[in-house]
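Participant: Have a look at this fold, sequence not included:
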C-alpha cells in the first residue's frame, strides 16, 4: 500500500526518536569499571605442585584444573614470578612462558614479577643471581635490561603480552644488594628500576611497570621510597603493595592501606595495585571478610586508580612447603575465602 507523505513524516520522527534514545543510552549508561578491575592470583608454585601430582577440586569436590576453579570464583588475572637461574626447574623463563600461555588461553590477564635473583627476593633477601655477582654496576644495569627483555620478548613470541610487569619484588630497601640497596644508594636503585622499565617498554609500550613494596599500610615506608625514587628520576607506572594481616588486625590495616593508596595517588600521580594478599587458611570466614573489604577499598581509590587485588598462592594446601596462607582446604577444595572475588 502506498504511504502518504504524512505517514512517511511520522515514521521519520519515530525513527529519529529511537536513534536519539539509543545514542544517549550509549553515551550515558553506567561505566563498567568492575570489568577492568583485576581480581587475581599468584600461582608461581603451580607447576611444581602439579609435578608432584597434587590434585585440585572444585566446590563440589570434582577434580578440576585449578586455574578454571579460580576463574569460576571470579578471578580474571594471573601473576607469575621469574627467577634468573633457579636451582629447580620452576619459575625460570621456560616455566613462566608455559604457565602464562596456559593462563591466557583460559582468558586470564597476566602480571609478570621479576625477582632479579635465583631465588626468593623479599624485604630481607635481595640476593644477586650467581651469574651477576662479579659484574660492575654498569654491567648490572645491562644484565637487568637484557634479562627483562629476553623473558618478555619470549613471552611475546608465544603470543603473551603482560598487562603488568613488576621490576623487583617487595623492594622495601631496593634490590640486587649491595649495589642496589636503596638505603645505601637510592640513585643506584632508581637506575636499576629504569633499566627494567626501559626493557619492558621496548617489548611492549602498553605494559604497566610496577614498583612493589610490602606492608601496604606503612605510609612512612612508601613516602621514603617513592620520594627517593622521584628525586632520582625513576620511571614506573604503578605502585604495588603487599598486605598480610592477622585475623585480629585486618580491619585496621585495611583502613591504613586505603589511606596510603590515596596518598600515593595524590602525592605521585600513580595508579596503585595490591600485588599480594593472604591470610591464614584456618580462618576462611575472616579471610573472606578481609578480602571483600580490601577489594572494595581498592576499587574506591581516588580517580579509579586502584587497579586490582591479587591473592598470593591461594592453591596451596596441606603440607605444601608448610605455607599456611593459602585458600584451599586440606582436601584440595577452595575455601569460602575465594568467594570474595565473585562480587
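Facilitator: That came through, no problem. None of the values given here were measured: they were computed from a predicted structure.
Participant: Every contact and neighbour count from this point should use C-alpha atoms.
Facilitator: Will do.
Participant: quick one: stretch 106-118 to chain centroid distance?
Facilitator: From the chain centre to the centre of stretch 106-118 is a distance of 8 Å (Cα atoms, centre = their mean, to the nearest Å).
Participant: same thing with stretch 172-191?
Facilitator: That offset, for stretch 172-191, works out to 23 Å (Cα atoms, centre = their mean).
Participant: Name the residues of that stretch that come out as buried.
Facilitator: Neighbour counts over stretch 172-191 (16 or more other Cα atoms under 10 Å) mark 172-177, 179-182, 186-191 as buried.
Participant: same deal with stretch 262-272?
Facilitator: Across stretch 262-272, burial judged by 16+ other Cα under 10 Å covers 262-265, 270-272.
Participant: here's the one I want to compare it with:
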C-alpha cells in the first residue's frame, strides 16, 4: 500500500507544479515502509517467569514497550496446530497479537502447519490430520487457515503478513506436499496445498490487505524453488528468506547477487524473515549454543556487540540496495531468548541462543538496537 502512495505522490508532483505556483502544499514522496522486525514467539512462555530485561543503562523495561519505542515495527509469531506443551498455540498467538497491535506494530503470522517445529528437515503434519487422504488434507488446510484468521479478525488483530509454511524448501505436510528426494515430482501437490491456504486467507480478507509470503531457508538455493513454482501461478506477494552464515554461504557478494537475482527474476518483495548474529562466542548456561566457534561466523564481523551491530547494518544496506525497492525489511529471530534461572523445561535445558540475542548476559540492551532506531 505504501508503494501506491509513493507513486501517486510522484504523479501529483509531476502534473501539479510549475515555477509560477506556490508548491508549499505539494505532497512529498512517501518513503516505502521498511520492516524492522523481531520474532518474539518465545515471549508467550518467557513472560510467565518474570524475566527482567533492561535498557542499555541497566534500567528495567517492559520488553514489548521498549522494542516498539526503539524502532521495531513488525513482530513475527509462529503458530503450531496442537502443541504438546501448549506453547505457540492459537490462544497464545491471539493474546500476544493484541499486545502487538496495541503498540501500533504490524504482525506477521507464521503458520507451521505442524504441532511442533517445521523446517527443511522436518515437516510433520498435525496429529489431528494423520491418515487423511489428499482431498481431506486439502480441506484441512483450507478450513484451519480460514478459522484461525476468522478468530484473529473477530478480535481486530489480522496479520499484515501471513507465512504459508515455515522454511518450505522441501515442501510441507510430508508426504502430502513433500518436494524432496523421492518426491521431486510432487510440486503439483505442494502448490495445490498452498492454494488452499491462499483461498482461506482471501475469503477472510477479500480486500487483499494481507500480504502472503512463501519462505525458503537458503538465499543461495531459493531461485530453484521459486522457479519450480512458476507454472502454478500462486498468488503470493513476498519471498521470505532465512540467512544464517553458519549454515549458508559466507560469501557476502554472492548473497547480494542472489538477492538481486531473486528480485529481478520474480518481481516479488523480499523480506529477510529470519536472521541473527552473535555478540560473543561465550555462553551463559550449560546448553551448547548454535554458534560457539570463529569458523561459524563471518570474517568481516567479529562476535562482539559492535560486530553484531555492524553485521545488521551491512544486512540492512544490502536489503535496501535490492533493485526496484523490492527489499522490504528483516526480522531478527529470537532476540529475547536469553538464559535464565526458572522453569525446569526452559532454564535447566537452557537457551542455545543466548549469545545471539539482542540483550547481553545481564539482559541489557545491546548496541544493535541503534540499527532499529536509525533505519
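Facilitator: Structure's in. What do you need? Just so we're clear, the structure is a prediction, and the values are computed from it rather than from any experiment.
Participant: Now the TM-score, please.
Facilitator: Between these two chains, after superposing, the TM-score reads 0.87 (TM-score structural alignment, normalised by the length of the first structure); 318 aligned residues with a Cα RMSD of 2.1 Å.
Participant: coming back round to it: just give me the closest of the buried residues of stretch 172-191 of the first structure to residue 334 of the first structure.
Facilitator: Of all those, residue 334 of the first structure sits closest to residue 172, with 31.5 Å by Cα to Cα.
Participant: So which of the buried residues of stretch 262-272 of the first structure is the closest to residue 86 of the first structure?
Facilitator: residue 272 (29.6 Å).
Participant: Strands of the stretch 51-200 of the second structure, start to end?
Facilitator: Per DSSP state E, counting those that start in this stretch, the stretch 51-200 of the second structure carries strands over the ranges 53-54, 60-61, 74-79, 106-111, 161-164, 171-172, 177-178.
Participant: Name all residues that make contact with the nearest residue to residue 171 of the first structure once chain neighbours are set aside.
Facilitator: Leaving aside its sequence neighbours, residue 171 of the first structure sits nearest to residue 213 (Cα to Cα, 6 or more residues apart in numbering; 5.2 Å). Residue 213 of the first structure sits next to 169-172, 222, 240-242 when contact means Cα atoms under 8 Å, 6 or more residues apart in numbering.
Participant: Same question for residue 32 of the second structure.
Facilitator: By Cα under 8 Å, 6+ apart, the residues touching residue 32 of the second structure are 2-3, 6.
Participant: change it to 10 Å
Facilitator: 1-7, 325, 328 (Cα atoms under 10 Å, 6 or more residues apart in numbering).
Participant: List the ones among those residues that fall in strands.
Facilitator: Mapping these onto strands (DSSP state E) picks out residue 328.
Participant: for the contacts of residue 32 of the second structure, which one is nearest residue 69 of the second structure?
Facilitator: For the contacts of residue 32 of the second structure, the nearest to residue 69 of the second structure is residue 328 (20.2 Å; Cα to Cα).
Participant: any idea what the closest one aligns with in the first structure?
Facilitator: Using TM-score structural alignment, the partner of residue 328 of the second structure in the first structure is residue 307.
Participant: which residue packs closest to that match, ignoring adjacent ones?
Facilitator: Per Cα to Cα, 6+ apart, closest to residue 307 of the first structure is residue 273, 5.1 Å.
Participant: Tell me which residue of the second structure lines up with that neighbour.
Facilitator: Per TM-score structural alignment, residue 273 of the first structure is aligned with residue 271.
Participant: same thing with residue 341 of the first structure?
Facilitator: Checking TM-score structural alignment: residue 341 of the first structure goes with residue 372.
Participant: Over to residue 207 of the first structure?
Facilitator: In the second structure, residue 207 of the first structure lines up with residue 210, judged by TM-score structural alignment.
Participant: for residue 92 of the first structure, same thing?
Facilitator: So residue 92 of the first structure corresponds to residue 89, using TM-score structural alignment.
Participant: need the contact list for its match.
Facilitator: 44, 78-83, 115.
Participant: Tell me, how many residues neighbour the corresponding residue of the second structure for residue 113 of the first structure?
Facilitator: When the second structure is aligned by TM-score structural alignment, residue 113 of the first structure is paired with residue 110. Residue 110 of the second structure has 23 neighbours, counted by other Cα atoms under 10 Å.
Participant: other SSEs contacting the helix or strand hosting residue 252 of the first structure?
Facilitator: Residue 252 of the first structure is part of helix 250-268 when elements are defined by DSSP states H and E. Counting contacts by 3 or more Cα pairs under 10 Å, 6 or more residues apart in numbering; DSSP states H and E, helix 250-268 of the first structure is packed against helix 219-231, strand 238-243, strand 271-277, helix 284-299, strand 306-312.
Participant: Identify the residue nearest the geometric centre of the second structure.
Facilitator: Centroid check for the second structure by Cα atoms, centre = their mean gives residue 273 as the closest residue, at 3.2 Å.
Participant: Could you check how far that residue is from residue 306 of the second structure?
Facilitator: Applying Cα to Cα, to the nearest Å, the value for residue 273 of the second structure to residue 306 of the second structure is 22 Å.
Participant: I'd say residue 173 of the second structure and residue 114 touch.
Facilitator: Yes. Counting by Cα atoms under 10 Å, residue 173 of the second structure touches residue 114, with 7.6 Å between them.
Participant: Columns distance to residue 320 of the second structure and neighbour count on top of the contacts of residue 89 of the second structure, output as a markdown table?
Facilitator: Below are these laid out as a markdown table (distance: Cα to Cα, whole Å; neighbours: other Cα atoms under 10 Å):
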| residue | distance to residue 320 of the second structure | neighbour count |
| --- | --- | --- |
| 44 | 32 | 17 |
| 78 | 26 | 25 |
| 79 | 29 | 27 |
| 80 | 32 | 23 |
| 81 | 35 | 21 |
| 82 | 38 | 18 |
| 83 | 37 | 17 |
| 115 | 35 | 23 |
